[in-house]
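> model this:
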Amino acid sequence: MWTKPWTFKEGFLIGGGLIFAGLMLELSVGPVMWDAFAWPANAIVLAGFFVMLTAMAYLRKKIYAFQWMTTYQAAIPAMVYAVALTIIMGLTRQQANGTWLNNMLSFWPFVLIYVYITVILGLTIHRRLRQILRGEWSMKRDVPFLLNHLGLFIALTTATLGNADIQRVKMICSVGEPEWRAMEQGGAIKEMDLAIELKKFIMETYDDGSPKRFASEIQILTKTGKNIETTIDVNMPYEVDGWKIYQYGYDTQMGAQSQISILELVSDPWLPFVYTGIYMMLAGAVCMFVIGGRKRV
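Down below sits the predicted model:
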């Protein structure tokens, strides 16, 4: 073991070592505090990450570990650990203020494994780009490869570092009264750049009286001068000035006669980059399907 070339054994040992290191960090410093990575800290970290990847790529001929990280022997064990942790996350109840397995997105072993995968992706992409620049180019091979790998890299980095910039607030809107204030998750009051006035609360019920549909006819006023009238249904948000407005609740005691509507407003400035990565992976999958189909023909 640890004799060149490294194999899957070393890959699983490195992954296990990262999980052990993560457990030690979890015990000593607690979960990952993503709030510390809010803008502009996340942009600085991302820039530093690119610098680190570039340095590792150019040192890979001198440091064997960096070269090995672009092989299947490194990638497959890392993916096995990532899949296992993701399955655990799906099987356990996740809570924003949970600990250990109940808050996997802030669980150090989970974070370290995904950072490790991102490093492997970055080094692999860099190696392929250098081959392309040397003229070793194949459209059938490289287009799907770059779309899939770059897409996954973009989705992972932006979803992770953008997490701290997500804002979720709740606004209680009353009929005929524009509301500029919203409540943050911690209970603090936040003055918004838009006001929402409830025009009418709508509820449709089944024969037994249970809600079938509830929605809000609202008017939105923004500091940028927009004046919008729309209807917000459950799971059918309206987006304006970077905020998605969701129907969240109402006065359950009043039911269909409710004079208030509770709306949730969500802002995620990094989401377009995450979608870009996902769309790139979808495009890569389509390319692989088309190319594979041509080969069979």
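> contacts, neighbours, all on C-alpha from now
OK.
> can you map out the helices along the stretch 51-200 of the chain?
Assigned helices in the stretch 51-200 of the chain, in chain order: 64-68, 72-91, 108-133, 139-161 (criterion: DSSP state H, counting those that start in this stretch).
> of these, which is nearest residue 11?
For the helices of the stretch 51-200 of the chain, the distance to residue 11 is smallest for helix 72-91, at 5.0 Å, taking CA to CA.
> what helices or strands is the closest one leaning on?
Using 3 or more CA pairs under 8 Å, 6 or more residues apart in numbering; DSSP states H and E as the contact test, the elements touching helix 72-91 are helix 8-29, helix 108-133.
> count the residues that sit near the closest residue to residue 36 other than its chain neighbours.
With CA to CA, 6 or more residues apart in numbering as the measure, residue 164 is the residue that lies nearest to residue 36, at 7.5 Å, once sequence neighbours are left out. Other residues near residue 164 come to 19 when the count uses other CA atoms under 10 Å.
> residue 248 belongs to a strand?
Yes - applying DSSP: H, G, I helix; E, B strand; the rest coil, one finds residue 248 inside a strand.
> correct me if wrong: it contacts residue 235.
No - here residue 248 does not reach residue 235: they are 9.1 Å apart, not a contact under CA atoms under 8 Å.
> who has more neighbours out of those two?
residue 248 (19 against 10).
> thinking again about what came up before, ok, the residue nearest to residue 36 to residue 24 distance?
Using CA to CA, to the nearest Å, residue 164 is found at 23 Å from residue 24.
> run a quick neighbour tally on the residue nearest to residue 66 when sequence neighbours are not counted.
Among residues not flanking residue 66 along the chain, residue 60 sits closest, at 4.7 Å (CA to CA, 6+ apart). Around residue 60 there are 17 other residues, counting by other CA under 10 Å.
> quick one: residue 60 and residue 70 touch, right?
No - under the criterion of CA under 8 Å, residue 60 is not in contact with residue 70, lying 9.6 Å apart.
> quick revisit: wait, what's in contact with the residue nearest to residue 36?
Contacts were defined as CA atoms under 8 Å, 6 or more residues apart in numbering; by that measure residue 164 touches 34, 35, 36, 37, 38, 39.
> same thing but at 6 Å, please
The contact partners of residue 164, taken as CA atoms under 6 Å, 6 or more residues apart in numbering, are 34, 35, 37, 38.
> quick one on the thing from earlier: with distance to residue 292 and mean neighbour count as extra columns, can I get the helices of the stretch 51-200 of the chain in TSV?
Formatted as TSV, the helices of the stretch 51-200 of the chain follow (distance: least, CA to CA, whole Å; neighbours: other CA atoms under 10 Å):
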stretch	distance to residue 292	mean neighbour count
helix 64-68	29	18
helix 72-91	22	16
helix 108-133	21	19
helix 139-161	9	19
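> here's the other one to compare against:
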Amino acid sequence: MWKQPWGYKEGYVICGGLFLTGLSLQAAVGGFHLETLAYPINLLAAVVFFLLLLLLHFFRRKFAALRWLSSYQAAISSISSLALLTLVMGLVKQLPSYMHEGDAWPGFAQMLSNWAFAFLFVWFIAVLGMTVFLRLFSAQWKDIPFVLNHLGLLIALTGAVLGSADIQQLEMNTLVGRPQWMATNERGDVLELPLAIELHEFSIEEYPPKLMLIDNETGDMLPKGKPDHFLVEDSAAVGKLLDWDVAVITKLPMAAGVPTGDTLKYVEFHSVGATMALYIRVSHRKTGETHEGWVSCGNYMFPYKAMRLNEKVSLVMPEPEPKRFYSDVTVYTESGKTIREVIEVNKPVQVDGWKIYQLGYDESKGRWSDVSVFQLVRDPWLPVVYTGILMMIAGALALFVFQKRKEGVHDKLD
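Below is the predicted model of the structure:
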């Protein structure tokens, strides 16, 4: 071993040495904080690193070790070692960088802050970079697919890892009619943003109400383990729940509960705080037992109303499930932009490098919520990652085109 030319053994010994060095450093000082690599440190580090690789490339003819860096033995040993740690990263639950629990040795719960991962990643990028420089300066047309694929991979990986220090994921709570420019990060720190969001209206579209049977003693839905339900899609719906026939007599989507003696009835109430209420008739198919009355899911203003059928079973209406919820907002930016948009789940709005997602609302108020919760994400290195991915796609297409041309030349010769 260690006799030129080097092979796989030397490659895996180097990777093993880097891994053990990283684990030792992890045990001695703990993991490093990604925040220390935030802009402009990450950009400066990338520029210096690749300039150093470029300098080493020009000395590769003088040193066999530098020539070995662009060999497939170095590539396979480095990528397989890094892939093994990446597999561990996928199997171990990753904790946010601010949680000290993930910093405990060996630190695999915060892999991007782990010294062993950092050393192996830098080693792999060095091998990949030397390989790209070798083909890049050969200036042969046949190397175009190879250069595009490997340079794209180099750019995408570098951008993804270094850019992770600059990713911001913030949460903003907005009230109707009140512009908000403050948000909180994962630590709970309140930050002032270069943009403000004014909520004009929050809206929810709900699925039709459901009726279910519950056990009076345990509160479990029946049948236990696989509860049945009756979806009330119109005002004259008829259905079945176990041995009970259910008929909807009156459906009030906008209702208010009114006490009448020892009971509660519902009337139409077209205002804030209205709830869903159904007047139903329930009959037992075997005994003929019949019940009639109001059932409501209730809300923050009115209590829920169940129908007790017997000592064991009651009929209830669960809270309606949201089908779609969205916010009508205006976004103001420091650059002077004023943008009126509707933000909903899976349909974010992008403004000045920020992506604004609909995250939640005041669930205690349901459809009458005057609060909308947004997630704001900023990843300034994302264009770098996309550039690398597009280069890899271009490399795959170029490989296909070059292969077709080669096959065409062989066909002509034949």
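> out of the helices of the stretch 51-200 of structure 1, the one nearest residue 12 of structure 1 is which?
Closest to residue 12 of structure 1 of the helices of the stretch 51-200 of structure 1 is helix 72-91 (CA to CA; 5.3 Å).
> what's next to the closest one, contact-wise?
For helix 72-91 of structure 1, the external contacting residues (CA under 6 Å, 6+ apart) are 7, 8, 11, 12.
> apply 8 Å and report the result again.
Applying CA under 8 Å, 6+ apart, the set of residues contacting helix 72-91 of structure 1 is 6-8, 10-12, 15, 68-69, 101-102, 104, 110, 113-114, 116-117, 120.
> buried among the contacts of residue 164 of structure 1? Make that a ChimeraX selection.
For the buried members of the contacts of residue 164 of structure 1, the matching ChimeraX selection, counting by 16 or more other CA atoms under 10 Å, is:
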select :34,37
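> show me the two of the contacts of residue 164 of structure 1 that sit farthest apart.
When the contacts of residue 164 of structure 1 are compared pair by pair using CA to CA, the two farthest from each other are 34 and 38, 7.4 Å apart.
> next structured bit after the longest strand seen in structure 1?
When every strand of structure 1 is counted residue by residue (DSSP state E), the longest turns out to be strand 189-205. Going down the chain from strand 189-205 of structure 1, the next helix or strand is strand 211-222, by DSSP states H and E.
> residues contacting the residue sitting nearest the centre point of structure 1?
Structure 1 has residue 159 as the residue nearest its centroid, 3.1 Å off, counting by CA atoms, centre = their mean. If a contact means CA under 8 Å, 6+ apart, then residue 159 of structure 1 has 270, 271, 274 as its contacts.
> mind checking what the second one lines up with in structure 2?
Same thing as residue 271 of structure 1. For residue 271 of structure 1, the aligned residue in structure 2 is residue 382 (criterion: TM-score structural alignment).
> so who does its match touch?
Shown here is residue 382 of structure 2, whose contacts under the criterion CA under 8 Å, 6+ apart are 159, 160, 163.
> shouldn't the first one be in contact with residue 387?
Which is residue 159 of structure 2. No - between residue 159 of structure 2 and residue 387 there is no contact under CA under 8 Å: 9.6 Å.
> for residue 258 of structure 1, which non-adjacent residue is spatially closest?
residue 251 (5.3 Å).
> how much space between the equivalent of the one you found over in structure 2 and residue 372 of structure 2?
Following TM-score structural alignment, the counterpart assigned to residue 251 of structure 1 within structure 2 is residue 362. Between residue 362 of structure 2 and residue 372 of structure 2 the distance, using CA to CA, works out to 7 Å.
> and the two? which has more neighbours close in?
Set side by side, residue 362 of structure 2 and residue 372 show unequal neighbour counts under other CA under 10 Å, the larger going to residue 372 at 25 against 14.
> state the distance from that one to residue 64 of structure 2.
As judged by CA to CA, residue 372 of structure 2 and residue 64 of structure 2 stand 62 Å apart.
> cool, residue 367 of structure 2 as well?
70 Å.
> can you check residue 11 of structure 2 too?
To residue 64 of structure 2, residue 11 of structure 2 is 14 Å away according to CA to CA.
> got it, and residue 163 of structure 2?
Residue 163 of structure 2 is 34 Å from residue 64 of structure 2, by CA to CA.
> quick revisit: counterpart of the residue nearest to residue 36 of structure 1 in structure 2?
Under the alignment (TM-score structural alignment), residue 164 of structure 1 pairs with residue 165 in structure 2.
> before we move on, what about residue 220 of structure 1?
Residue 220 of structure 1 maps onto residue 331 in structure 2 when the alignment is built from TM-score structural alignment.
> got the contact list for that match?
Residue 331 of structure 2 makes contact with 195, 196, 197, 198, 337, 338, 339, 340, 341, according to CA under 8 Å, 6+ apart.
> can you add distance to residue 171 of structure 1 and give the helices and strands packed on helix 72-91 of structure 1 back as a markdown table?
Rendered in a markdown table, the data for those read as follows (distance: least, CA to CA, whole Å):
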| stretch | distance to residue 171 of structure 1 |
| --- | --- |
| helix 8-29 | 35 |
| helix 108-133 | 33 |
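> which ones are touching the aligned residue in structure 1 for residue 111 of structure 2?
When the two structures are superposed using TM-score structural alignment, residue 111 of structure 2 falls opposite residue 104 in structure 1. Residues in contact with residue 104 of structure 1 (CA under 8 Å, 6+ apart) are 89, 94, 110.
> same check on residue 205 of structure 1?
Per CA under 8 Å, 6+ apart, neighbours of residue 205 of structure 1: 211, 212, 213.
> which single one of those residues is nearest to residue 201 of structure 1?
Using CA to CA, the shortest approach to residue 201 of structure 1 within those belongs to residue 213, at 10.8 Å.
> what's the neighbour count on the closest one?
12.
> just checking, it touches residue 204?
Yes - because the distance of 5.0 Å satisfies CA under 8 Å, residue 213 of structure 1 is recorded as touching residue 204.
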